[in-house]
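In: what's the 3D shape of this:
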Amino acid sequence: MTYFDACAFIGRWPGEKLAFDSVDGLLSNMRRLEIDRALVTHTLAWQNSPALGNRLLMEAISGHPELEPCWVVTPGLQVEDLGGEVAFCEQMAQNGVRAVRLYPREHVFSLNDGPTEKLLSELDRRNYLVVIDLDQIFTQSGLYDYSAASLDVLDTLCRTYPQLSILLTRVGYRAFHILMPMMQTNPNLFLDLSFFATHQGVEAVTERLGENRLLFGTGQPFVDAGGAMLRLVKAGIPQEAIRRIASKNLEQLLDRVKVAPLPGMHKEASVQIITQSADLSTERIPQDIEITDAHVHMGPYHKFYIPQNSAEDMLRVMDHLSIARSCISSHLAISGDWYTGNRLTAQAVQQYPDRFIGYVVVSPNEPELAEDEMRRAFDEWGFKGIKLVPDTHLQPIGGPGYQPVFEFASKRDAFVLVHTYHSSHFDDPQLFGEVAGRYPDVPILMVHSGALPAGFNGAIDLVKKHPNLYLDISGSFITGEWIRRMVLMAGADRVLYSSDQPFIDPRYSLGRLLFAGLSKQDLSLVLGGNIRRLLGLAGVS
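Out: Below you'll find the model as predicted:
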């Protein structure tokens, strides 16, 4: 099978040290992951000047036919400086460029003003592939809130320029309920897998729209390529559909572009750069390590649509991925009603006691009810841990409302896991040092380890200082590189595998971990040994 990555980058990044920034680094990672070709953008075309970054890209990939250029363009004066829209497109044709990227939010331009219309009209005439990161048009209006109205421009774009192929990358999971109807009415709208994290989203798109609307893409090195790889090879769709998504769909979109092939590029470059393994999917999920997911949910969620979110749906995915057990708290419990939600969790645990391990959620706003609820959960329902969500209950983790929780946990040797988010007033990892020191005998898992790269190092430092703190690898921004750093700096016995299923499709977190290059011993601890030790669980075999 051939893999053609629709979303890869080279170049330095100011916000953090990435896993690689050069062509050699990209090619090395492609070989490691058995990716044959890649559509590549230079970060300086994004973060400095399109003209400079595009030129550096062409210099860097020269002599590497497995790498195809994707230029960045900013409409208006910058295109005028290049001689106008026609001249710019001719320059791309001379360089064999068949795809362009737009950054309307960061380059501060409208997608429906005059200069943009002139550029897109010329690109439309030539059937170009236009790539846009979703966060360039799907704007955040709060810590966890987004404006759906901002996506209206995408529908207009698809309708106005029907000959463009518009590819959204790094789609996440919050916009699926908007994008799916839009894709049904706009056949020129496509998604890549660089972080298409909707639970069972690949299966839902393939079932409703066919296998032609998804493209394999990794987002490397910003997004961990292992997540996209496992998401595809372990998708619950026919093998031929997997093959199309792996490379054929992107090849067909690029072949539509009215750019003549250049020597050493395009179809002439489709020779595999490595020898593919016979069955990547089964080789990458170890069958001799018991996988226990330390943190999942269940049921619908109010901020976005989740396909196949029931306990039975989750079990089918767990079986497909060889996940033995998962530790669960319902979405209702962590959002609108912790009391009723705990009873939904209890139903799932009682129905599938060999597969689900319960976490009880309590609210710091009702501390008088906490002890009775925790006692009931542990003594009657057989739960093994306590889940806290300070960002939902709007109380900082060190506040008095949590005192009954940690006192109960201390008495009962109970495990506590807490949602974290860097810069949150309620659960930034830096708030956990005082709590860990106050309750040194209570093991505390910092779920998401701060959630953002800016918070990861601080979370690691805290774990090194406090032996009762632990790191969690679920979330949108964890990569294999960060997992390696966590294991190296904090120790493999302090890092826990979790997926956040069905909030996020578990294949992303599992793929990042399996492709991170950990030793068998370390992988065994992270994949389940640690959480079973903390919960006092024996293995299933």
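In: please count neighbours and contacts with C-alpha atoms only from this point.
Out: Fine.
In: where do the helices sit along the stretch 401-541 of the chain?
Out: Per DSSP state H, counting those that start in this stretch, the stretch 401-541 of the chain carries helices over the ranges 403-412, 432-438, 453-465, 480-490, 506-514, 520-524, 530-535.
In: show me how far the shortest one is from its chain's centre.
Out: Offset of helix 520-524 from its chain centre (Cα atoms, centre = their mean, to the nearest Å): 23 Å.
In: I'd like the structure of this one too, to check against the first:
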Amino acid sequence: MTSRQTDSGPNGLAYFDAWTQIGGLIGDHPSLPAALGDLEAGMDRCGIANALVARRDVKALDSLEANVALSDQLSGGLSPVWVVMPGAAGDFPEGEALAQLLDEYHVPAVRVCPRTHGWDAMSLSGRCLIAELSARGWPVFVELGTEMEIGELARLAEAVPGARFVAVNLEWTRQRMVSALARDCPNVHLALHLYHANRGIEQLVSLGAADRLLFSTGSPVREAGAARAALDWADIPDTTRRMIAGDNLRRILKYQPTAKRQPAAAFDSIVLACQAGKPLPCDTIDFHAHVVNDGSNSGGSQVMLRGDAKGMLEMADRTGVREIGLMTWQGIQGVEQEAGHRTVVDAVQTNPDRLWGLASIHVGDKTDSRKIAELDDLRRRTRILGLKPYPTMGLPYDHPKYAALWEYAQAHGLYVGVHPYHWYEPGEFRSLCSRYPELTVVAYHAGSSYEIADTVITLCREFPNLYAEINYSTVTGGVIEYLVKGCGAERVLFGSDQPMRDPRHQLGWVVYADVPEAVKTMILGANARRLLSRPSAT
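Out: This is a model prediction of the structure:
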């Protein structure tokens, strides 16, 4: 089933993307989408009406010339974000001259890059620049990490209380800091595209920040559909969803776009279900997930709200995920192997028809017989379908101490999920796949970059027992299509890494991919179903 999109989208929302970036950088992979046409294609495919557009390269260009060139380049619902800086050095306009230029080009928002351009936002000239532009109606975008730390932005927001800041690049790994920023800084708005914290949107809304949350994608170098799906499936009132989708951004801009994009593409049934906030209509299986203890919201270093089996199944019901493969968190991040396995066993036992476990055996100085005894015991206790080693165990996976486990897995029909010890150096995979040709080896995080995808594609072409699992918070633009073309659609698997990451972004990465609906069904679940349905030895 397909349906033609209207100008406001099937769910009645006109999505306005608060942060996109175009243009190449030194070191970009040749296949990385970064051009204006890539941005427009992604917007149309994902049903996004408008977008603010910034340049990726702010280091090698005359800032004023680049600003004007960006404005001249954009049309059709796209609006520029200009870079601004203090003008005391004589290379950039300031005061009334800058304001006149911004007005002349109808610039809706500005951006500051103090680290890249070598100035201090907390200095008198920096604070005056921000205060003057804010008084004239321009919101100020700040990229966290590269240009300013969260604490620096909080202090700047306090020092210039009349300014409206937009924090960009909110890493989900800093959820505790982001939460404090949202709660304590009422003049800071939050662009959400990198905030993949589990139930992160709902949590920020609960802190009273609903009117300061901004839909953003980071497209085209990131897949726009990841952010779109996260908001469409968010467990929030529709009025709040409308605010985040675009109303909040429109309220703070100096100038409004004069047009909306009118996508011509028809949406398939998978996209339509997502946009309606309904479960996916196809068999969907999450091949990569962790789990925390019943009632827990934390994995120690990472917040994992509702990260127990009950919470994960509630999320699965919302999105349409039918089965989930669970592995320990504390057992791979620390030394608590048995405690981690107990967590997995208890979780799987809550619903063994929808959950299965993976074993994470610390090989260390254990004898082969002890390793196998531990694995046998775990399989007697619950439904274990795979093994999950991890780099913290201290040995590469082609080390002889792992051999007994790989032989066992091959003999008993278990798969091995591999987060490489040597990050995507192909030797470990070649060793496993060649020495154990009947062992299914799943390469985790294959979509994290084009460079890693290239390695996985080469290996998949060499070894028929290797599969590519996609998940990573980069949600790299175009890489799903790249893996499908390079590995074959039948070798690509969906995984989320929940509850460390929110599964909705990872689902959206596939849901909105530029591939046929039949290929989406393969990635989302059919390929995993085929692997899980293979007969296992006793």
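In: re the thing from before, out of the helices of the stretch 401-541 of structure 1, flag the one nearest Asp152 of structure 1.
Out: The closest of these to Asp152 of structure 1 is helix 506-514. By Cα to Cα, the value is 28.3 Å.
In: against structure 2, where does that closest one fall?
Out: Residues 503-511 of structure 2 are where helix 506-514 of structure 1 lands when matched by TM-score structural alignment.
In: so how much does that stretch differ from structure 1 once superposed?
Out: Comparison of stretch 503-511 of structure 2 with structure 1 after fitting gives an average deviation of 0.7 Å (mean Cα distance after the TM-score superposition for structure 1).
In: name the stretch among the helices of the stretch 401-541 of structure 1 that sits most buried.
Out: helix 506-514 (a mean of 26; mean count of other Cα atoms under 10 Å).
In: what helices and strands are in contact with it?
Out: If you count contacts as 3 or more Cα pairs under 8 Å, 6 or more residues apart in numbering; DSSP states H and E, helix 506-514 of structure 1 packs onto helix 225-233, helix 480-490.
In: could you dump those to a markdown table with distance to Ile274 of structure 1?
Out: Putting those into a markdown table (distance: least, Cα to Cα, whole Å) gives the following:
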| stretch | distance to Ile274 of structure 1 |
| --- | --- |
| helix 225-233 | 16 |
| helix 480-490 | 22 |
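In: if we can go back for a sec, got a list of contacts for the match of helix 506-514 of structure 1?
Out: With Cα atoms under 8 Å, 6 or more residues apart in numbering as the test, stretch 503-511 of structure 2 has contacts from 196, 198, 223-230, 233, 270-271, 274, 319, 471-473, 475, 480, 494-497, 520, 523-524.
In: would you list every one of the strands in the stretch 301-450 of structure 2?
Out: For the stretch 301-450 of structure 2, applying DSSP state E, counting those that start in this stretch gives strands covering 321-327, 355-359, 384-387, 415-418, 441-443.
In: I meant to write the stretch 51-200 of structure 2 there.
Out: Under DSSP E, counting those that start in this stretch, the stretch 51-200 of structure 2 gives strands at 78-84, 109-112, 140-143, 165-168, 188-191.
In: so which bit of structure 1 is the first one matched to?
Out: Matched against structure 1 by TM-score structural alignment, strand 78-84 of structure 2 falls on residues 67-73.
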